[in-house]
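> Kindly generate the corresponding structure for this input.
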Amino acid sequence: MGCSFSGLNALYDSANSGGDVWINENRFRILRQLGEGGFAYVYLVKEVITDGSAVSGSGGLAKKVKDQSHLSDDGNYAVKKVLIQNAEQLELVREEIRVSSLFNHPNLLPLLDHAIISVKGAPGGSSSHEAYLLFPVHLDGTLFDNAKVMKAKKEFYSTSDVLQIFRQLCAGLKHMHTLEPPYAHNDVKPGNVLITHKKGHIPLAILMDFGSTRLARREIRSRSEALQLQEWASEHCSAPFRAPELWDCPSHADIDERTDIWSLGCTLYAIMYGVSPFEYALGESGGSLQLAIINAQIKWPAGPNPSYPEALHQFVTWLLQPQPAIRPRIDDIIIHVDKLISKFTN
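Okay, the predicted model is just below:
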């Protein structure tokens, strides 16, 4: 992937504030760190407008971004910095960039620009790489972040907001699942759903992080292929939201995008109650997360008062079919959730 990165000021010395970073021909000032995980760091940055980059009052990024609605009104964006230590990690980042460029949907986080640079001075005199991925910024955080705050305040989303948030996730996944060929996100979970609250509007939900996204359909025809899939899933699919067939894959199986439907069902439950429907097993003596998932042993905690309608619980149960062959597809889910929205939204 021919990515360039010019005029770099080392991010290491400016992780907190003040430093500048260039992504291709555009310059950004680092304001603060937003988060980190694994080998990745996320920073809030502000585009630096120079006379040479100004275009009708817009920044240089305006020249590059096809969909102008993705441009920030205040020039603020998020930059994800990935430390790359070997060829395998480099290929994973390149694949994330390639896959992200396939999607164009308001409920999928767009990749605005990217660069991969070679960094000399690695141990042994070899060179490593760093990747910089530029995204729109959403400072309200993720569903996971919001769940922690709401739990502390003993607050819950209304039935209407639960359904509206879920409907947006369905719309984003439909875009991925109906591409030709279809793609599966493979890590749908509250931590990968950005939520933006605007007064007087339903919460905006955007699915992000396509680092685990792959072609959805795989033919498993041997025990070794099944074990390879399970090993891959253990590294790329968060355990509490991972579909049963990725925990215990048969030696002859057709895996498809309905692995995402399972994760979507778990995420719907988490919008309501703040956690996956199976995490209770981690707190039980002798409990097994894997067994709870494979057997679809759902437990319903105490919810808001008045509680969520039984129809919503039944909807979650319908999504969490342990047999993938009878699990619904995204089109059927959207039809059903639209009916629930009509019924339970004022």
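> from here on, contacts and neighbour counts on C-alpha atoms
Will do.
> For the stretch 151-300 of the chain, just list every one of the strands.
Assignment of strands within the stretch 151-300 of the chain using DSSP state E, counting those that start in this stretch yields the ranges 183-184, 193-196, 204-207, 214-215, 218-220, 253-255.
> tell me what the second one is packed against?
Going back to what we said before, that points to strand 193-196. Counting contacts by 3 or more CA pairs under 8 Å, 6 or more residues apart in numbering; DSSP states H and E, the secondary-structure elements packed against strand 193-196 are helix 143-153, strand 204-207.
> please give me the structure for this one as well, since I'd like to look at both together:
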Amino acid sequence: MGQALCICSRGAITIDNKKYYFVQKLDEGGFSYVDLVEGAKDGRFYALKRILCHDRQARQEAQTEVEMHQMFNHHNILSLVAYAFVDSGGKTEAWLILPYIRKGTLWSVLEKLRDKGSLMPENQILKIFSGICSGLKAIHDKGYAHRDLKPTNVLLDEGDRPVLMDLGSMNCARIEVRGSREAMTVQDWAAQRCTISYRAPELFNVESHCIIDERTDIWSLGCVLYCMMMLEGPYDMIFQKGDSVALAVQNPVTIPPTCRGWTMKLKHLSF
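Here you go, the predicted model:
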């Protein structure tokens, strides 16, 4: 495990004997923060993800996220540069040093297109989608599932190479549910860790005896493809309106009238 030595007055941290200077905040979530940092020796920018571990379970979840990053060496999955668990003031934080990808997330790119009234070109969609499939296949080949695939969890570099990130919800691809108690446990976990508008139908009402597997990612993958085509996910508006996404996913997706041409193109796609 990496060691964090200090946060000094100059706004720097040292992990594994390498110093990083704070530059600016990038993002903030419920229990995590992402800062832009600069390596003191190499001058390169990195993303520092700080995860607040409020109890033993949260620390184990952060440790699992670290292990998931370390498991893969794939150009479509975000790598881990260094990490450390830091105890300060009775609290524990996990610090993850990750590559910084300047262009940002797939969602941020789609938002800019929507603001300009433009659509993503078909060849760009296919290139990004193919890369996402490649990263997802690498995860599935190891016997795991991402469980929270969505446009905000896909980074894009300057060459439109997609990189899957936020591996904190990953777990074994195949989950055998035996009984109503286990079903409720899986369902509650999914409600906390799997974004509702990209969540597979079988995770809304988990059956008492069933097998949940990596096909949940394939559902999310389809929602991501739809979002690249339409600039919004198939269930985003339903969620924003406060309507039931759990009910909506039981019915076929409706293609907007202005986008009917995509339907014919999708029938001819093969990956």
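> now the strands of the stretch 151-300 of the first structure in CSV, with distance to residue 9 of the first structure and mean neighbour count?
As requested, the strands of the stretch 151-300 of the first structure are exported to CSV (distance: least, CA to CA, whole Å; neighbours: other CA atoms under 10 Å):
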stretch, distance to residue 9 of the first structure, mean neighbour count
strand 183-184, 36, 24
strand 193-196, 29, 22
strand 204-207, 31, 24
strand 214-215, 34, 18
strand 218-220, 43, 15
strand 253-255, 45, 16
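> between those, which one is nearest to residue 63 of the first structure?
strand 204-207 (24.4 Å; CA to CA).
> now the closest one: which residue numbers in the second structure?
Under TM-score structural alignment, the counterpart of strand 204-207 of the first structure in the second structure spans residues 161-164.
> From the rest of the structure, what touches that stretch?
The list of residues contacting stretch 161-164 of the second structure from outside it, by CA atoms under 8 Å, 6 or more residues apart in numbering, reads 75-78, 106, 127-128, 131-132, 135, 153-157.
> which of the residues you listed sit farthest apart?
Set against one another by CA to CA, the contacts of stretch 161-164 of the second structure have their most distant pair in 78 and 127, with a gap of 17.8 Å.
> Any chance of a PyMOL selection covering the buried ones in the contacts of stretch 161-164 of the second structure?
Typed into PyMOL, the line below selects the buried ones among the contacts of stretch 161-164 of the second structure, using 16 or more other CA atoms under 10 Å:
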select buried, resi 76+77+78+106+128+131+132+135+153+154+155+156
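> quick check, nearest of the contacts of stretch 161-164 of the second structure to residue 46 of the second structure?
Comparing the contacts of stretch 161-164 of the second structure against residue 46 of the second structure with CA to CA places residue 78 closest, at 12.0 Å.
> For the closest one, which residues are in contact?
Each residue near residue 78 of the second structure by CA under 8 Å, 6+ apart is listed here: 69, 98-99, 163-165.
> cool, and residue 156 of the second structure?
Listed by CA under 8 Å, 6+ apart, the contact partners of residue 156 of the second structure are 101, 103-106, 162-163.
> And residue 228 of the second structure, how close does it get to residue 143 of the second structure?
From residue 228 of the second structure over to residue 143 of the second structure the distance is 27 Å, taken as CA to CA, to the nearest Å.
> Comparing those two, which shows the higher neighbour count?
Neighbour count, other CA atoms under 10 Å: between residue 228 of the second structure and residue 143, residue 228 has more, with 25 against 14.
> Please verify my assumption that that one contacts residue 125.
Yes. Taking CA atoms under 8 Å as the definition, residue 228 of the second structure is a contact partner of residue 125 at 6.5 Å.
> quick revisit: between the contacts of residue 156 of the second structure, which is closest to residue 7 of the second structure?
For the contacts of residue 156 of the second structure, the closest approach to residue 7 of the second structure (CA to CA) belongs to residue 101, at 24.1 Å.
> just the helices in the stretch 101-250 of the second structure please.
106-116, 122-141, 180-193, 215-230, 236-241, 245-248 (DSSP state H, counting those that start in this stretch).
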